[in-house]
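>>> One predicted model, sequence on top.
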Amino acid sequence: MKKASMFSAGMEKTVDVMNYGLLILLSLSILLPLMNVLALAFNVGSDAAKGGIYFWPREFTLENFREVFNQSNILNGFMISIFRTVVGTFLSVILTSMAAYALKSRTLPGHKQLTFLIFFTMLFSGGIIPYYIVLKNLSLTNSIWVYIIPALYSVWNMLIMRSFFQQTPEGLEEAARIDGCSDFGIFFRIIVPVSKPVFATIALFNAVEHWNDWFTGAFYVRDSNLKPLSTVLQEMLTKQQALADTLMKASNPAQLQMIDKIQVTGTSLKMATIIIVITPILMIYPLLQKYFAQGVMIGSIKE
């Protein structure tokens, strides 16, 4: 028995060492590329083009970030991104959660058929052209609401919330109904408070999707004053890369002299753009992280 106990303890230590080793490798695979992006963002672009920049800038500069913020519409794009992220996330989480709560109810007529029909929309897409025609007929193109209304409902998020709501003890709802609480009252007073983890998770998913989406602004919005930050930065990178490609093909002395004076390159500008785009999300994530694995249902009711 003693030998078996010692063997079991040794196996547990071995498994712990392997787990910690895998976690360290996973952390390094995330941190090291991020450190490389930071080093290139804060390094002179022309110097970084020579290579050898890994985790620390060789020639420190803020010129890459100045170039980004020198764009005339960068502040307006930032405000558009904040508006669509805050409003779009709030409305999407509320409406999606209400739909998920309705679908989880066994008393809803045809709830299984409705769930299948909603799930079926995940399997096929109408394509970009039909989608554009629908947006145009609804007068959503070239409008700020094109960022919010089409993204109000996500089938995947709805199914996740539905599965979470199904784990809620029915005794909570029954007790509330006995006290005369309506369905809306049960949802906002019972379901929402005990479902903070799934609300936080879905809110983060929505916020990241809204903040990073550049496609919608590039293809469905023509007014430059309505384009979000990600679209503005994407267009800036495209122009900068085109300019860099043109200068690299230069042959006359004047153009070659201009190349030598350039400190900002397409790569360094791209790295600075990545830092600017991901910083707000990195600041929000720690505020929501505690809800992800929080067991709020434990001890909430005794059956």
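Structure received.
>>> switch to C-alpha atoms for all contacts and neighbour counts from now on
Fine.
>>> where exactly do the helices run in the stretch 51-200 of the chain?
For the stretch 51-200 of the chain, the helices defined by DSSP state H, counting those that start in this stretch cover 63-69, 74-104, 111-120, 128-137, 155-166, 170-178, 183-186, 192-194, 196-212.
>>> ok, and the closest non-adjacent residue to Y132?
Y220 (7.5 Å; C-alpha to C-alpha, 6 or more residues apart in numbering).
>>> how far out from the middle of the chain is stretch 107-125?
Mean-position distance between stretch 107-125 and its chain equals 26 Å (C-alpha atoms, centre = their mean, to the nearest Å).
>>> buried set for that stretch?
115, 118 (16 or more other C-alpha atoms under 10 Å).
>>> before we go on, here's another structure to hold up against the first:
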Amino acid sequence: MRLKRQFSLFDIANTIFLALVGFSMIYPFIYILAYSLNDGKDSMMGAIYFLPRQFTLENYAQVFENAKIWQAYKITIFRTLIGTFLHVLLCTLMAYALSKKTLPGRTFFTFYIFLPTIFSAGFIPFFITLQKLNLINNFWVYVIPMLFNFMHIVIIRTFLQGIPEELEESAKIDGYNDFQIFTRIILPLSGPVLATISLFIGVAHWNDWFAGAYYVSNKDLIPVQTLLQQMLTEAEALSSSMQRAAQQGGQTINVSSAGATPESLRMALLVITVFPILCIYPFLQRYFVKGVMIGSVKG
């Protein structure tokens, strides 16, 4: 005989609370999507909450017709792919070496890479260093400064220390050298933690706007997040100008005749920017959870 589950007052309240928290996290995406699918001029009237009032794809059409946005998107994709690959490769090599207790100077090297996480010279010395390395207005300014991360190395090293040493000993008996052991045994077994680190650094590269705003003046090298930040500034300036004009009884600034405004274009670009991460994350989620747990608990 199946027993019916009794729901307590706490269960009901807890469910309602979690539903409200979940809705508060999802609603900004719903609002941005509805705004991006609504006519820009009509959106300036407000009162758009869940669904577009005047549905249109003009905002997305103008975004995709803009060659500057395509160039920025290309820079973002390239820096994310190249930066993620090199970061994971170099951090994994460093972590594999530090996981060996027989490594000469193991403690020194660990402290050496840990020290920069405590002390920082500041923005100006860092900018001068990039300038001396000829990285200003260079694509590699996005990649090289983000090649190493101490916490990522620690997570990978902790994971690798959990791999049985008998596997490597058996491989050496079969005639494998250290490189073959690393590529044929260690890497295949490190899928969860590598996926986790790839997600960490990939999202960091994809969302970074600071480097493009302060280290790059060449418009052809600006990533999409920096372009989005510039559009946000322009939209806020336009909104302030229109409010001042309205308060003074003057004429408002004309917007695009096609119905798109800087604000609606920004919303469309924001959706396009976030969409790839939303598509990739579900496929990496199981590796992400497993990698974080193993890399943080084992030791």
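Received, thanks. This structure is a prediction, so every number in the text was calculated from the model and none was measured.
>>> Quantify their similarity with the TM-score.
The TM-score (TM-score structural alignment, normalised by the length of structure 2) is 0.84; 289 aligned residues with a C-alpha RMSD of 3.1 Å.
>>> circling back: burial of the residue nearest to Y132 of structure 1, as a residue count?
For Y220 of structure 1, the neighbour count with other C-alpha atoms under 10 Å is 18.
>>> just to revisit the earlier point, nearest to A250 of structure 1, out of the helices of the stretch 51-200 of structure 1?
Distance to A250 of structure 1, taken as C-alpha to C-alpha, is lowest for helix 63-69 among those, at 22.6 Å.
>>> wouldn't the residue nearest to Y132 of structure 1 be in contact with T141 here?
Yes - shown here, Y220 of structure 1 and T141 form a contact pair, counting by C-alpha atoms under 8 Å, at 5.3 Å.
>>> Common neighbours of these two, please.
Contact criterion C-alpha atoms under 8 Å, 6 or more residues apart in numbering; residues shared by Y220 of structure 1 and T141: Y132.
>>> What about the equivalent of L90 of structure 2 over in structure 1, how many residues nearby?
Counting by TM-score structural alignment, L90 of structure 2 corresponds to L95 in structure 1. Using other C-alpha under 10 Å, L95 of structure 1 has 15 other residues around it.
>>> Verify the stated contact: L95 of structure 1 with S154.
No - if you go by C-alpha under 8 Å, L95 of structure 1 and S154 don't touch, sitting 9.8 Å apart.
>>> separation between the match of L90 of structure 2 and M161 of structure 1?
11 Å (C-alpha to C-alpha, to the nearest Å).
>>> likewise V155 of structure 1?
Where M161 of structure 1 is concerned, V155 of structure 1 sits at a distance of 10 Å (C-alpha to C-alpha).
>>> now for the helices of the stretch 51-200 of structure 1, which one comes closest to Q294 of structure 1?
Nearest of the helices of the stretch 51-200 of structure 1 (C-alpha to C-alpha): helix 196-212, 6.4 Å.
>>> Output the residue interval of structure 2 matched by that closest one.
Across structure 2, the stretch matching helix 196-212 of structure 1 (TM-score structural alignment) is residues 191-207.
>>> Can you provide the mean distance from the matching stretch to its aligned counterpart in structure 1?
When structure 1 is superposed, stretch 191-207 of structure 2 averages 1.0 Å from its matched positions, counting by mean C-alpha distance after the TM-score superposition for structure 1.
>>> Now that stretch: buried residues?
Here stretch 191-207 of structure 2 shows 192-199, 201-202, 205-207 as buried, counting by 16+ other C-alpha under 10 Å.
>>> cool, stretch 214-233 of structure 2 as well?
215-216, 221-228, 231-232.
>>> Next up, the contacts around whichever residue in structure 2 pairs up with L247 of structure 1.
In structure 2, the residue matched to L247 of structure 1 (TM-score structural alignment) is M242. M242 of structure 2 makes contact with 252-253, according to C-alpha under 8 Å, 6+ apart.
>>> Secondary structure element holding M242 of structure 2?
helix 224-247 (DSSP states H and E).
>>> relative to helix 67-98, how tilted is that helix?
Calculated by axes from the mean of the first three to the mean of the last three C-alpha atoms, to 10 degrees, helix 224-247 of structure 2 forms an angle of 140 degrees with helix 67-98.
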